[in-house]
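Q: Below is the sequence, then the predicted model.
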Amino acid sequence: MSNRETRTLPVPEGLAGMRVDAGLSKMLGLSRTVVADLATAGDVLIDGRVVGKSDRLIADAWMEITLPEPARPLTPKVEVIEGMEILYSDDDLIAVHKPVGVAAHPTVGWDGPSVVGGLAAAGFRISTSGPPERKGIVQRLDVGTSGVMVIAASERGYTSLKQAFRDRTVEKTYHALVQGHPDPFTGTIDAAIGRHPSAGWRFAVTSAGKHAVTHYQTIEAFREATLLEVHLETGRTHQIRVHMEAIHHPCVGDPMYGSNPELSERLGLTRQWLHAVRLGFNHPADGRWMEIEAPYPADLAHALEVVDK
């Protein structure tokens, strides 16, 4: 049985003459793409006649729109996650070593394992603050990135840690193996990041993007690659990966952002060599400074051994 709602209403005078997809998008708060799909499916009628997305709205005409199915709530899959180690826990926070292939929380299009589901399976209580599908989540790591991640266990922990990330008082340290040798060996990349203009699933340096700053310094240089320590001032999606591509030194094992597939194969990598190695922050209860570290997982450690030969 369908849960789709049908709405019948007159065309407001201010929308008369607009295309169906543009006008209904404004009126209903749906994206133009969703409205266009509804029109294509015959779910938009004006005065009883099915209309297309590019037809024009007529003043005082009656519209009948069958809305999309309501979004189903995202609920974490409760399952034991192999390799997800608890690095630290107390009444206010839990720090985990997130393995590759695990999301921070459920999202549309991702039905794989999540940190939230793994903690539930392990019997941990987390904060009830935040949207339903990501309660307790104060930061995120990409599915393809491993390393230390902190989750709020209490409401006090959520409020304090969320504010700390917002105020950028959390020290986020990553290690990244990048192709070639950055020049200079130590530097700062200050370049705005936004959706890629021709591939929305990627991100890119773009003048229309959000402010993003990445600091890096060389730990060790190899013949074909360089191991960097990276500190983030901001936390944009794919920030390190995008900034490294922008200076022509992409993370090894990251074909989405320009890595050499032959080098990745030689090192046995099936994901980007990028690891959240350390988080530093003030504890929510007493303000003491804490630093939590996560060692390299086996695949990244192996790649370092091979690239050094």
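A: Nice, I can see it. Residues are numbered from 1 along each chain as shown.
Q: Every contact and neighbour count from this point should use C-alpha atoms.
A: OK.
Q: ok, the closest residue to Ser114 other than its chain neighbours - how many residues close by?
A: Ranked by CA to CA, 6 or more residues apart in numbering and with sequence neighbours excluded, the top spatial neighbour of Ser114 is Ala103, at 4.5 Å. Neighbourhood size, Ala103 [other CA atoms under 10 Å]: 24.
Q: Second structure follows, compare the two:
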Amino acid sequence: MEELTINITEEQKGERIDKVISAVDEEWSRSQISNWVKDGHIKVNGETVKPNYKVRLEDEILITPPLLEELDAEPENLDLDIVYEDEDVLVVNKPKGMVVHPAPGHASGTLVNGLMYHCTDLSGINGVVRPGIVHRIDKDTSGLLMVAKNDLAHASLVEQLVEKSVTRKYIALVHGHIAHDKGTIDAPIARDPKERQKMAVVDKGKHAVTHFTVLERFGNFTLVECRLETGRTHQIRVHMRYIGFPLAGDPKYGPRKTMDIGGQALHAAVIGFIHPRTKEYLEFSSALPAEFEELLETLR
């Protein structure tokens, strides 16, 4: 597993090292990163530092996460919808209801199980539990994900995510009538201090920005396109709830009386990134799933 390098930007200067690194992968907690710093898995300019180290503009951070404990995950023929593939990257259209990677309670039937069957060359930066996985979408969110097939591609795609240069557009159906045609939600997100299983807008949370455009209105519901500038856990679901328009069908952030559609009405419709090797900008789109289209037809 190759080391992952981060070069500090002007915006990050002066922040604690654990905060900077936690922005790379949403599953890396600050406490976990602090332990990695103490254990020497994270170095600054080739030297070990303390967990409270504040980064400087010229710093080069090398991260070598310890290998994760291997789960009993086997390759499975899940007939994945591969939208694009070459020697470095692939783009997959994940169906609603599929978990991205193995976790306690989800050792099989995940996207990673299907990817392991589809190809043997996946990046190793995230260890054996999440090979190739650069970013995630929630279990009940459908749509496009980019996957790294080697460590060079993985490092490049992660860097693009950190630099906020990846195009990510989602289609969401929300409760309520949004009067404005466009809007931007700039509100920090962190774990909900009252409910640890949920995320929330919290003053000291991670910087999070969502841009939305109204596509169609249906009386008590509105169809919107959301463009992510950042990629926090549950960002669209938390942000739309925060401004009073929670996602339809969302069991975690929606109102008590919402649609029974097996999870939030959210689809990752567009993904765009610079190819790690050719440096060409690639963009892919995915049509709404049939059940999402049928839902809209019912509302119309």
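A: Done, it's in. Everything quoted here is computed from the prediction, not taken from an experiment.
Q: and the residue nearest to Ser114 of the first structure, what pairs with it in the second structure?
A: In the second structure, Ala103 of the first structure lines up with Val99, judged by TM-score structural alignment.
Q: Do I have it right that the residue nearest to Ser114 of the first structure meets Gly118?
A: No: using CA atoms under 8 Å, Ala103 of the first structure is not in contact with Gly118; the gap is 10.2 Å.
Q: what's the burial count for Gly200 of the first structure?
A: When neighbours are counted by other CA under 10 Å, Gly200 of the first structure registers 10.
Q: Residue in the second structure paired with it?
A: Here Gly200 of the first structure is matched to Arg196 in the second structure, going by TM-score structural alignment.
Q: can you pull out the helices in the first structure?
A: For the first structure, the helices defined by DSSP state H cover 20-28, 32-40, 115-121, 155-167, 239-246, 261-266, 298-307.
Q: quick one: the fourth one aligns where in the second structure?
A: The reference is to helix 155-167 of the first structure. So helix 155-167 of the first structure sits over residues 151-163 in the second structure, by TM-score structural alignment.
Q: what's next to the matching stretch, contact-wise?
A: Residues outside stretch 151-163 of the second structure that contact it (CA atoms under 8 Å, 6 or more residues apart in numbering): 1-2, 4-6, 23-24, 88-89, 123-125, 132, 134, 147-148, 166, 230-231, 273-274, 276-277.
Q: Go through those and flag which are in strands.
A: 4-6, 89, 147-148, 273-274 (DSSP state E).
Q: Which one (most neighbours) among the residues you listed?
A: Compared across these, Ala148 has the highest neighbour count, 28 neighbours, by other CA under 10 Å.
Q: tell me the strands in the stretch 1-150 of the second structure, going along the chain?
A: Counting by DSSP state E, counting those that start in this stretch, one finds strands in the stretch 1-150 of the second structure at the ranges 4-7, 42-44, 60-63, 81-85, 89-94, 142-148.
Q: Tell me which of those strands sits most buried.
A: strand 142-148 (a mean of 26; mean count of other CA atoms under 10 Å).
Q: how far apart are that strand and its match in the first structure?
A: Superposing on the first structure and averaging over aligned pairs (mean CA distance after the TM-score superposition for the first structure), strand 142-148 of the second structure comes out at 0.5 Å.
Q: What is that strand packed up against?
A: Other helices and strands packing on strand 142-148 of the second structure, by 3 or more CA pairs under 8 Å, 6 or more residues apart in numbering; DSSP states H and E, are strand 89-94, helix 151-162, strand 266-274.
Q: As CSV, the ones you listed with distance to Phe212 of the second structure would be great.
A: Formatted as CSV, those follow (distance: least, CA to CA, whole Å):
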stretch, distance to Phe212 of the second structure
strand 89-94, 22
helix 151-162, 19
strand 266-274, 13
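Q: can you tell which of these is closest to Leu215 of the second structure?
A: strand 266-274 (13.4 Å; CA to CA).
Q: What helices and strands are in contact with the closest one?
A: strand 142-148, helix 151-162, strand 167-175, strand 281-285.
Q: about what we covered before: the helices of the first structure: which one's closest to Thr226 of the first structure?
A: Nearest of these (CA to CA): helix 298-307, 9.5 Å.
Q: before we move on, back to that, report the contact partners of the residue nearest to Ser114 of the first structure.
A: By CA under 8 Å, 6+ apart, the contact set of Ala103 of the first structure is 112-115, 141-143.
Q: mind listing what the equivalent of Ala73 of the second structure over in the first structure touches?
A: Using TM-score structural alignment, the partner of Ala73 of the second structure in the first structure is Pro76. Contacts for Pro76 of the first structure (CA under 8 Å, 6+ apart) come out as 105-106, 113-114, 116-117, 133.
Q: Distance of Pro76 of the first structure relative to Trp110 of the first structure?
A: Distance from Pro76 of the first structure to Trp110 of the first structure, counting by CA to CA, to the nearest Å: 10 Å.
Q: what's the spacing between the closest residue to Lys169 of the second structure other than its chain neighbours and Thr233 of the second structure?
A: In space, and not counting its chain neighbours, Lys169 of the second structure is closest to Arg227: 4.4 Å by CA to CA, 6+ apart. Computed as CA to CA, the Arg227 of the second structure to Thr233 of the second structure distance reads 15 Å.
Q: Ok, His135 of the second structure next?
A: Distance, His135 of the second structure to Thr233 of the second structure, using CA to CA: 10 Å.
Q: Take the strands of the stretch 1-150 of the second structure and lay them out in CSV including distance to Ala155 of the second structure.
A: Below are the strands of the stretch 1-150 of the second structure laid out as CSV (distance: least, CA to CA, whole Å):
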stretch, distance to Ala155 of the second structure
strand 4-7, 6
strand 42-44, 15
strand 60-63, 11
strand 81-85, 18
strand 89-94, 12
strand 142-148, 9
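Q: what's the closest of those strands to Gln264 of the second structure?
A: Closest to Gln264 of the second structure of the strands of the stretch 1-150 of the second structure is strand 142-148 (CA to CA; 9.7 Å).
Q: was I right about Arg136 of the second structure contacting Val147?
A: No: under the criterion of CA under 8 Å, Arg136 of the second structure lies out of contact with Val147, with a separation of 9.8 Å.
Q: Phe245 of the second structure -> the first structure?
A: Aligning on TM-score structural alignment places Phe245 of the second structure opposite His249 in the first structure.
Q: Contact partners for that match?
A: 178-182.
Q: and those residues, which are buried?
A: Buried members of these, scored by 16 or more other CA atoms under 10 Å, are 178-182.
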